[in-house]
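> Okay, sequence plus prediction incoming.
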Amino acid sequence: MTEPDRRSVLKALTATVAALAAGASVTSPAAAADASESWTTQTLEAFSDTLIPGERRFPGDVAVAGAVTGPGAVQAGVVDLLNSPSLPVAGLLPAIATLLDARALAYAALRLIWLPPTRPPFVGLSFSDRTALVGGLFDSGDPDRPIWQVLSLLVGLAFDTAGQQDTVQALAQGHPGLAWLRFPGPDPDGLWRFRDFSYGRPLAALHPETTASGSPA
């Protein structure tokens, strides 16, 4: 991947995070279904499953390693999030997956690991080798480290916050990540107020000019 391509990928990933933070609606089950059998999707699923593992979805699932029981990033809809046409990263996913697969090929060659030719190289690695490879991607001297850092943030957003859905709808539909984390539901009007302070007491007095929405004066 050339230097301009790196910048384009990082720019798109960062813009995706910004769009999610702004509350963009990105649910795209059709796009995810169309991509479910592609090598790009398998590679990205395997990367996501390495960061937030889950159980296999079906017998013979090769992208999800099945290292744990319970849901992981893949079950929580990371593919929906990444493939959404509403976000600027979708068109660059093949380049990201190709970069990761190239790193997997190099990793396997140095260790004389045989990779099945019918799977993407990263998917062909064992879970322990996937974990070792991904850990190295975050080394301070890695030229692509910013790409993996932002991509990992998106993986976390899919699981921890259901970033690809409206939160109220995600809870109503039993989003796997939110359910696993026991994310609390809103009040009857759809708003979260958290009347119980996490430390058992308020940390500061409410400013008298705080707005009704909770914004500072």
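Yes, it's here. As the structure is a computational prediction, the values presented were derived from the model and not from experiment. Numbering: from 1, shown residues only.

> Going by C-alpha atoms from here, please, whenever you check contacts or count neighbours.
Noted.

> separation between the residue nearest to Pro29 when sequence neighbours are not counted and Ala31?
Nearest in space to Pro29, with sequence neighbours left out and distances taken as Cα to Cα, 6 or more residues apart in numbering, is Asp80 at 5.9 Å. Using Cα to Cα, to the nearest Å, Asp80 is found at 7 Å from Ala31.

> So for those two, which residue has more residues nearby?
Each of Asp80 and Ala31 has its neighbours counted (other Cα atoms under 10 Å); Asp80 has more, 23 against 17.

> about what we covered before: pull the contacting residues for the residue nearest to Pro29.
Val26, Thr27, Ser28, Pro29, Ala31, Ala32, Gln164 (Cα atoms under 8 Å, 6 or more residues apart in numbering).

> One more: Leu115?
Ala108, Pro121, Gly124, Leu125.

> Recalculate using a threshold of 10 Å.
Counting by Cα atoms under 10 Å, 6 or more residues apart in numbering, Leu115 makes contact with Ala104, Leu105, Ala108, Ala109, Pro121, Phe122, Val123, Gly124, Leu125, Ser126.

> any idea which of these has the most stuff around it?
Phe122 (30 neighbours).

> you'd agree that residue is up against Arg103?
Yes: assessed by Cα atoms under 10 Å, Phe122 is found in contact with Arg103 at 8.0 Å.

> this is the other structure I want to compare:
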Amino acid sequence: MTTMPPHPEHPEHPGTSAPPARRTILSALTATVALLAAGQLPPAVSGAVAAETGATGWTVQTMEAFADTLIPGERRSSGDRAIAGAVTGPGAVQAGVIQTLTSPELPLAPLLPEIAALLNARALAYATLHLILLPPTLPSFVGLPFRHRTTLLGTLFDPGEPDRAIWQVLSLLTGLAFDSAAHLDTRQALDAHHPGLDWLDFPPPGADGLWRFPHYSYGKALATPHPATTPSGSPA
């Protein structure tokens, strides 16, 4: 009896370490969100590319397709398959989601092949159930038409899904890449016309390079500052 060869991203040879547990993946995702939110990454993150982390083409394509399903953008070329081209204009991929996920300064990069393999396994099961013929040269999730990618991701967020938390946090990271240019210095991102910040009309800094917000976001003061508040705005 013949057996299928192991997937290049998911080897099963004797002696190969077992895939990381769900908790390990979720911990890395959560730590990544915390580091990005705290702004603790050095400027080197802006130059990070997938190749520096050892992420293969299939992993990158799968992560791009995941991000593009959440925040769609236009194709980079006529042969682009990871981006489905569901809309015009830039999406999460153009906003730097791969640079964010694969940064060597974050704990997530080594686990991306396992996350991609998990998503592709779900896509293969979905395609089999719905009698969808997938291209053999593409990752399973990338091979799904956009509407089926969207439907599949919708099921992954169902309350009963065991891996739901993984997809939730990965979605949050996708949003951070688009909404806040998490992998770039904010001034650098604005100078480069980062698509997410441009979309949100993020304001430029003042002449001294600092951001100040003279107008209340709700159009009015919601509370009176405590009389002992310091000039910097810190509580007494």
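Received the coordinates, thanks. All values reported here derive from a predicted model rather than from experimental measurement.

> TM-score for these two?
Once superposed, the chains reach a TM-score of 0.93 (TM-score structural alignment, normalised by the length of structure 1), with 217 aligned residues with a Cα RMSD of 2.0 Å.

> re earlier: the contacts of Asp80 of structure 1 in strands, which ones?
Under the assignment DSSP state E, the contacts of Asp80 of structure 1 contribute nothing to strands.

> Now rank the residues you listed by neighbours and give me the top one.
For the contacts of Asp80 of structure 1, neighbours tallied by other Cα under 10 Å; top is Gln164, 26 neighbours.

> Quick one: map that one onto structure 2.
When structure 2 is aligned by TM-score structural alignment, Gln164 of structure 1 is paired with His183.

> which non-adjacent residue is nearest that match?
Nearest to His183 of structure 2 is Thr100, by Cα to Cα, 6+ apart, at 5.1 Å.

> Quick check: the one you found is in a helix.
Yes: per DSSP: H, G, I helix; E, B strand; the rest coil, Thr100 of structure 2 lies within a helix segment.

> Give the equivalent position in structure 1 for Ala127 of structure 2.
So, by TM-score structural alignment, Ala127 of structure 2 is matched to Ala108.

> Which strand or helix spans its match?
Under the criterion of DSSP states H and E, Ala108 of structure 1 resides in helix 93-111.

> The very next helix or strand once past that helix corresponds to what range in structure 2?
Once the chain leaves helix 93-111 of structure 1, the next helix or strand it forms, by DSSP H and E, is helix 121-124. Under TM-score structural alignment, helix 121-124 of structure 1 corresponds to residues 140-143 of structure 2.

> With structure 1 overlaid, how far apart is the matching stretch on average?
With mean Cα distance after the TM-score superposition for structure 1, stretch 140-143 of structure 2 departs from structure 1 by a mean of 0.1 Å once superposed.

> Within the helices and strands, which one has the residue nearest the centre of structure 2?
Residue closest to the average C-alpha location in structure 2 (Cα atoms, centre = their mean): Thr174, at 3.1 Å. Here Thr174 of structure 2 sits within helix 164-180, counting by DSSP H and E.

> buried ones in that helix?
165-167, 169-171, 173-180 (16 or more other Cα atoms under 10 Å).

> again, but for stretch 162-176 of structure 1
Applying 16+ other Cα under 10 Å to stretch 162-176 of structure 1 flags Ala162, Gly163, Gln164, Gln165, Thr167, Ala170, Leu171, His175, Pro176 as buried.

> Count the neighbours of Leu152 of structure 2 for me.
Leu152 of structure 2, neighbours per other Cα under 10 Å, totals 18.

> Please report how far it lies from Leu70 of structure 2.
Counting by Cα to Cα, the gap from Leu152 of structure 2 to Leu70 of structure 2 is 12 Å.

> ok, now Asp191 of structure 2?
26 Å.

> Aligned counterpart of the residue nearest to the centre of structure 2 in structure 1, please.
Per TM-score structural alignment, Thr174 of structure 2 is aligned with Val155.

> from the buried residues of helix 164-180 of structure 2, which is closest to Ala84 of structure 2?
Thr174 (16.3 Å; Cα to Cα).

> Do I have it right that the closest one meets Gln94?
No: using Cα under 10 Å, Thr174 of structure 2 is not in contact with Gln94; the gap is 11.3 Å.

> which residues are common contacts for the two?
Contacts common to Thr174 of structure 2 and Gln94, judged by Cα under 10 Å, 6+ apart, are Glu64, Asp68.

> What lines up with the residue nearest to Pro29 of structure 1 in structure 2?
In structure 2, Asp80 of structure 1 lands on Gln99 (TM-score structural alignment).

> Neighbours of Pro205 of structure 2, how many?
Neighbours of Pro205 of structure 2 using other Cα under 10 Å come to 14.

> Please identify the helix or strand for it.
Pro205 of structure 2 belongs to no helix or strand, assigned by DSSP H and E.

> sorry, back to before: okay, and the common contacts of Phe122 and Arg103 of structure 1?
Joint contacts of Phe122 of structure 1 and Arg103 (Cα under 10 Å, 6+ apart) are Ala97, Leu133, Val134.
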